[in-house]
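**Student:** My questions concern the predicted model and sequence given below.
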Amino acid sequence: MTDLPQQTFDDAAAVLRSALTGDGDAVVGAFDAVVDRAGLDGAYGVAWCLAATMLGDAPAASGAALDFPGIDQAGYDTRWVARFVSAYANRDEPTGEALFGAAAADGLLPDCLLTLAGSTIATLRSRAG
């Protein structure tokens, strides 16, 4: 997912701007606009971009393990974000695609994407502070 079109980065920026203001409806609306224009593949690209933003300039490492204390007790959306970000960290696009498809099939993709956007903003804020 290294050859993303500029539109994907623009869409990710729009999602983050909405998340930064705490406007969950606008985050979901931004993702809906991507789906309307580019389908679920477009939304996947934006989500992959958010995972990249969350991890920053961390070097790619095969078999990377991220620490998510208490993840087994977390809600579906939080577990999904942890697994999706882990897939990104390991450059495991098939797992990222499978997670994305499962959340869509379960009808929980909007919640997962909203949590991903919020987690990305929280990570950026903690890095800045």
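**Tutor:** Looks like it came in fine. Numbering: from 1, shown residues only.

**Student:** going forward, measure contacts and count neighbours with C-alpha atoms only.
**Tutor:** OK.

**Student:** Quickly find the element holding the residue most central in space within the chain.
**Tutor:** Taking CA atoms, centre = their mean, the centroid of the chain lies closest to Ala47, which sits 3.6 Å from it. Taking DSSP states H and E as the criterion, Ala47 maps to helix 24-55.

**Student:** Next: Thr120.
**Tutor:** Going by DSSP H and E, Thr120 is part of helix 109-128.

**Student:** picking that back up, can you give the distance of the following helix or strand past the helix holding Ala47 from its chain's centre?
**Tutor:** Counting by DSSP H and E, the next helix or strand C-terminal to helix 24-55 is helix 76-89. How far helix 76-89 lies from its chain's middle: 8 Å, per CA atoms, centre = their mean, to the nearest Å.

**Student:** Kindly report the same for stretch 49-58.
**Tutor:** So, by CA atoms, centre = their mean, the centroid of stretch 49-58 is 9 Å from its chain's centroid.

**Student:** this is the other structure I want to compare:
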Amino acid sequence: MTESPQQTLDDAAAVLRSALAGDGDAVVGTFDAVVDRSGLAGAYGVAWCLAATMVGEPVPAGVCALDFPGIDEAGYDTRWVARFVSAYANADADTGEALFGAAAADGLLPDCLLTLAGSTVATLRRRAA
């Protein structure tokens, strides 16, 4: 079963509300509920929506290079977020799906999704300042 576009937006909003409140357990719980309801494809849709929130509108045309100073020294989850957001910014769903699958296979997807939620909140706060 896959999620409706509205359900994906609602789930992404729930993740962001929890992340804004600093409630990591609720962020993970929302993603777990999405996986229970719609499988990894549903969680991927929510993650892709969070990446869209980070990149913002309008999506830059052409190939994007995002600046992530010190990324090579960062942890797996931080490198994953940088690459996942870059995949979104470049409209490269194949790479996004590959990254998502690799994190799941490595058993690190929950950490990556938690970092993605935190990074999205940090981006929103930076824009609001």
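**Tutor:** The structure has been received and is ready for your questions. Fair warning: this is a prediction, and the values are worked out from it, not measured in the lab.

**Student:** circling back: mean deviation of the helix holding Ala47 of structure 1 from structure 2?
**Tutor:** Following the fit onto structure 2, the mean deviation recorded for helix 24-55 of structure 1 is 0.3 Å by mean CA distance after the TM-score superposition for structure 1.

**Student:** That helix: which residues count as buried?
**Tutor:** Buried residues in helix 24-55 of structure 1, counted by 16 or more other CA atoms under 10 Å: 24, 26-28, 30-32, 34, 40, 42-55.

**Student:** Same check on stretch 4-17 of structure 1?
**Tutor:** Within stretch 4-17 of structure 1, the residues scored as buried using 16+ other CA under 10 Å are 8, 11-17.

**Student:** again with stretch 101-111 of structure 1
**Tutor:** Neighbour counts over stretch 101-111 of structure 1 (16+ other CA under 10 Å) mark 103, 109-111 as buried.

**Student:** for these, which one is nearest Thr123 of structure 1?
**Tutor:** Relative to Thr123 of structure 1, the closest of the buried residues of stretch 101-111 of structure 1 is Asp111; by CA to CA it sits at 18.1 Å.

**Student:** thinking again about what came up before, hang on, the residue nearest to the centre of structure 1 packs against Leu113?
**Tutor:** Yes: taking CA atoms under 8 Å as the definition, Ala47 of structure 1 is a contact partner of Leu113 at 7.0 Å.

**Student:** got the buried residues of stretch 4-17 of structure 1 as a markdown table, with secondary structure and distance to Arg127 of structure 1 columns?
**Tutor:** Formatted as a markdown table, the buried residues of stretch 4-17 of structure 1 follow (DSSP: H, G, I helix; E, B strand; the rest coil; distance: CA to CA, whole Å):
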| residue | secondary structure | distance to Arg127 of structure 1 |
| --- | --- | --- |
| Thr8 | helix | 24 |
| Asp11 | helix | 22 |
| Ala12 | helix | 19 |
| Ala13 | helix | 18 |
| Ala14 | helix | 20 |
| Val15 | helix | 19 |
| Leu16 | helix | 15 |
| Arg17 | helix | 17 |
